[in-house]
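**Student:** Structure here, sequence nowhere to be found:
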């Protein structure tokens, strides 16, 4: 056993190696701490393993976070294109979510316990990584994301407005912005289309806003 590591720590490291690294590394992902990154054409894809604060000496509880950062959204929003973003930095560069929100029938959290057989957890996590790799394969830019099933998993979303805008669907982008305003109807300022247009870099929508204002 490694110095300073509990049996649960060792098991967690082994499961990451066998169920996550073994799937992602051959596809070009590079591991840094608990993050895996890959550039895929105009996209940076991120997988993050987040240990829960509820973890203990005998049990490691963790979550799997997924992020996708699009070069085209970074350019639109005048943000630096990061080759190794944290998954939360994909919030304004693309999209992010927990793995169980992207792939069906997965637990909300994963658990490794030193005194229990972890073979089932390993198999489930590896299968989930293989499914995620399949979903990632077609995500090489905003056009691909527009037709991906993840695009409609929850509406409205700010990145959807940006994707539609980049692809030239001004009416669709404006429609998304209006629904964002409705979603935050009780929030001063961000319930106004102009705030979203300015925030997301959707300058060409200002003309539509002017023609449709009361």
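**Tutor:** Ah, there it is. All of these numbers come straight from a predicted model, not from anything done at the bench. Residues are numbered from 1 along each chain as shown.
**Student:** can we go C-alpha only for contacts and neighbour counts from here?
**Tutor:** Will do.
**Student:** Check which residues of the strand ranked longest in the chain are buried.
**Tutor:** Ordering each strand of the chain by length in residues (DSSP state E) puts strand 59-70 first. Neighbour-count burial for strand 59-70, with 16 or more other Cα atoms under 10 Å as criterion, is recorded at 59-70.
**Student:** try this one next to it:
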């Protein structure tokens, strides 16, 4: 069995048509959809342990929000973002009812056409609502609230909550004392009246 061909066959029979119908364009094993200056990304990740005996894969989801990235001090991306470059990222398994990492498995005798509907259904039920659920910057900021990072503070500021941004900077300094200088410099630039 060629693991890559089996995975690609499952994606081509179920997920790809569904994503295309929702306006996503395919590039390799990733799919992108643009909303204004924001990007939604779906990436098919094959397991590094795939072999002729077994092929495993999962879905990674991402939202790239340049407004937050720029506020955080990151240069905006010129083209389509990779999933790992996204502002928010999630694996499909965390969104499914069992709320744990989920990998689909193919054996040499597996029929990719039988697994394709399950993959498409999982994305339609869990992945697409997650991607569409973060159209509001306040929801993005809420999702990043616990992270002691500049990105979390930038998300709060982008959502219009200056006080939350300041609290997140203080949280960052308390949780990561070595990052105090960076946190203070960001606050001086963005939070000083």
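**Tutor:** Yep, it's here. All values reported here derive from a predicted model rather than from experimental measurement.
**Student:** Got a TM-score for the pair?
**Tutor:** The TM-score (TM-score structural alignment, normalised by the length of structure 2) is 0.80; 189 aligned residues with a Cα RMSD of 2.8 Å.
**Student:** related to what we said a few turns ago, once aligned, what mean separation remains between the longest strand of structure 1 and structure 2?
**Tutor:** Its aligned residues in structure 2 lie a mean 1.4 Å from strand 59-70 of structure 1 after superposition (mean Cα distance after the TM-score superposition for structure 1).
**Student:** Now do that strand: distance to the chain's middle.
**Tutor:** On the basis of Cα atoms, centre = their mean, to the nearest Å, strand 59-70 of structure 1 is displaced by 8 Å from the centre of the chain it belongs to.
**Student:** what's next to it, contact-wise?
**Tutor:** Residues from elsewhere that reach strand 59-70 of structure 1 (Cα atoms under 8 Å, 6 or more residues apart in numbering): 8-9, 12, 42-52, 54-55, 86-88, 90, 93-99, 108-114, 141-142.
**Student:** Tell me which entries of the residues you listed lie within strands.
**Tutor:** Filtering those for strands - DSSP E - leaves 43-51, 94-98, 110-113.
**Student:** Counting neighbours, which of those residues end up buried?
**Tutor:** By neighbour count, with 16+ other Cα under 10 Å, those hold 43-49, 51, 94-98, 110-113 as buried.
**Student:** In JSON lines, list the buried residues of strand 59-70 of structure 1 along with distance to residue 198 of structure 1.
**Tutor:** Conversion of the buried residues of strand 59-70 of structure 1 to JSON lines gives the following (distance: Cα to Cα, whole Å):
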{"residue": "59", "distance to residue 198 of structure 1": "46"}
{"residue": "60", "distance to residue 198 of structure 1": "43"}
{"residue": "61", "distance to residue 198 of structure 1": "40"}
{"residue": "62", "distance to residue 198 of structure 1": "37"}
{"residue": "63", "distance to residue 198 of structure 1": "34"}
{"residue": "64", "distance to residue 198 of structure 1": "32"}
{"residue": "65", "distance to residue 198 of structure 1": "29"}
{"residue": "66", "distance to residue 198 of structure 1": "27"}
{"residue": "67", "distance to residue 198 of structure 1": "24"}
{"residue": "68", "distance to residue 198 of structure 1": "22"}
{"residue": "69", "distance to residue 198 of structure 1": "20"}
{"residue": "70", "distance to residue 198 of structure 1": "19"}
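**Student:** What is the nearest of those to residue 125 of structure 1?
**Tutor:** residue 64 (9.6 Å; Cα to Cα).
**Student:** Grab the nearest non-local neighbour of the closest one.
**Tutor:** residue 49 (4.8 Å; Cα to Cα, 6 or more residues apart in numbering).
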